[in-house]
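A.B. asks: Let me see the structure of the following:
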Amino acid sequence: MTRQSALVTSEDQALDDLLLEWFRWEAQYSGEKWYSNRDATCGGSASSRQWMSTDDIHEASVDAWQMQQVAAAMEAISGDHALAIRVECRNRLGPGVWRNPRAGLRQPLAYAAAKVAIRPWIVKFGVEY
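C.D. replies: The predicted model follows:
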């Protein structure tokens, strides 16, 4: 069991979880309809969603909206802050071998500063976490 610092609040953990969820969403998403990471012959197809409940459809659309708002918040912050968030998320998904060339050993501090910078944008765009 890993021990968490007393300085980490539940709000910080919720923001970490939201940013990690956004990173996963961004990694699988391809914004170009005909240049997606799927088979080109099926690039424009979509499921009918008839097998999903109304609650599932609503939840999926809310999640997609939230991820789009987090993406907009990422575009609103500086490049250094965005890089710190991306490096931290990539390291949380797999082996922690990714390094931030701009922060070096100060990556934890850069990530903390990036969370401070992105939090007002996320709140401004209406995302609850």
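A.B. asks: rest of the way, CA atoms for contacts and neighbours
C.D. replies: Fine.
A.B. asks: So what touches whichever helix or strand Q107 is part of?
C.D. replies: Element membership for Q107 (DSSP states H and E) is helix 107-124. With contacts defined as C-alpha atoms under 8 Å, 6 or more residues apart in numbering, helix 107-124 is touched by 15, 69-70, 73-74, 76-77, 81-82, 84-85, 88, 99-100, 103.
A.B. asks: Make a ChimeraX selection of the buried ones in the residues you listed.
C.D. replies: Of the contacts of helix 107-124, the buried ones can be selected in ChimeraX as follows, counting by 16 or more other C-alpha atoms under 10 Å:
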select :15,69,70,73,74,81,82,84,85,88,99,100,103
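A.B. asks: Out of the contacts of helix 107-124, the closest to Y129 would be?
C.D. replies: Nearest to Y129 among the contacts of helix 107-124: L15, at 6.6 Å, using C-alpha to C-alpha.
A.B. asks: Need the outlier residue of this protein, farthest from its centre.
C.D. replies: What lies farthest from the middle of the chain is T41; by C-alpha atoms, centre = their mean that is 28.7 Å.
A.B. asks: Helix, strand, or coil at it?
C.D. replies: helix (DSSP: H, G, I helix; E, B strand; the rest coil).
A.B. asks: Distance-wise, check V70 relative to E26.
C.D. replies: Using C-alpha to C-alpha, to the nearest Å, V70 is found at 10 Å from E26.
A.B. asks: Tell me how far the strand or helix carrying W65 lies from the chain's centre.
C.D. replies: In the assignment (DSSP H and E), W65 maps to helix 54-76. Relative to its parent chain, helix 54-76 has a centroid offset of 10 Å by C-alpha atoms, centre = their mean, to the nearest Å.
A.B. asks: this one next, for a side-by-side:
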Amino acid sequence: MTREQSEQIEELLLEWYRWQIRQSHAATLAHFYRPEDRTCRGYETPANAEDDAQDSYQWADDQQSEQVQLCVDALTPEQRAAISTSMRNKESGRLVWTSGRAGDQHATYQAAKSRLLPMLIARHVMREASLSE
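C.D. replies: Below is the predicted model:
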């Protein structure tokens, strides 16, 4: 795995982690709060081109994160724990989170990234490195 591929996997995993947080937060809110007010049902806020572009980018990011989720699901529990712990640390900007399930955190995380590389390439989330690299 090249350094560029490693960094690209890091970016994909961080975006995936943020997507997971948004998904779990939305599910929690839907459980306690109605998603719409009965008096405003059916009303749509007028959108402009900028909002439409932002929505389409968000949709593309969500689709990509779903593909990453499928790849992460294929990993061992230890590797999934190492990824989650690493992403939580990266998101918080601190190195305070650990996981007993991950064993040697760094080695397990690197092994997980190595296993993810061919899966992400197969799902067309990443490109293979060119021969000139």
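A.B. asks: Next, name the residue at the spatial heart of the second structure.
C.D. replies: For the second structure, W16 is the residue whose C-alpha lies nearest the centre (C-alpha atoms, centre = their mean; 0.4 Å).
A.B. asks: quick one: the corresponding residue of the second structure for N37 of the first structure from Q54 of the second structure, how far?
C.D. replies: Matched to the second structure by TM-score structural alignment, N37 of the first structure sits across from L29. As judged by C-alpha to C-alpha, L29 of the second structure and Q54 of the second structure stand 23 Å apart.
A.B. asks: And for V125 of the second structure?
C.D. replies: 20 Å.
A.B. asks: can you check P46 of the second structure too?
C.D. replies: P46 of the second structure sits 14 Å away from Q54 of the second structure, going by C-alpha to C-alpha.
A.B. asks: The two: which is more packed in?
C.D. replies: Q54 (11 against 6; other C-alpha atoms under 10 Å).
A.B. asks: which residue in the first structure lines up with that one?
C.D. replies: Match for Q54 of the second structure (TM-score structural alignment): D56.
A.B. asks: do Q110 of the second structure as well
C.D. replies: Per TM-score structural alignment, Q110 of the second structure is aligned with A112.
A.B. asks: Next, count neighbours for its match.
C.D. replies: Using other C-alpha under 10 Å, A112 of the first structure has 14 neighbouring residues.
A.B. asks: now V97 of the first structure
C.D. replies: By other C-alpha under 10 Å, the residues close to V97 of the first structure number 9.
A.B. asks: and it, helix, strand or coil?
C.D. replies: coil.
A.B. asks: count of neighbours near the closest residue to it other than its chain neighbours?
C.D. replies: Closest residue to V97 of the first structure apart from its sequence neighbours, by C-alpha to C-alpha, 6 or more residues apart in numbering: N91 at 6.6 Å. Residues contacting N91 of the first structure under the criterion other C-alpha under 10 Å number 14.
A.B. asks: my guess is Y17 of the second structure contacts N89, does it?
C.D. replies: No. The criterion here is C-alpha atoms under 8 Å, and Y17 of the second structure misses it with N89 at 11.2 Å.
A.B. asks: any idea which element the equivalent of A82 of the second structure over in the first structure lies in?
C.D. replies: Superposed on the first structure with TM-score structural alignment, A82 of the second structure falls opposite A84. Here A84 of the first structure, judged by DSSP H and E, is contained in helix 79-93.
A.B. asks: List the contacts of the closest residue in space to M87 of the second structure that isn't next to it in sequence.
C.D. replies: In space, and not counting its chain neighbours, M87 of the second structure is closest to L14: 6.0 Å by C-alpha to C-alpha, 6+ apart. L14 of the second structure is in contact with 87, 90-91, counting by C-alpha under 8 Å, 6+ apart.
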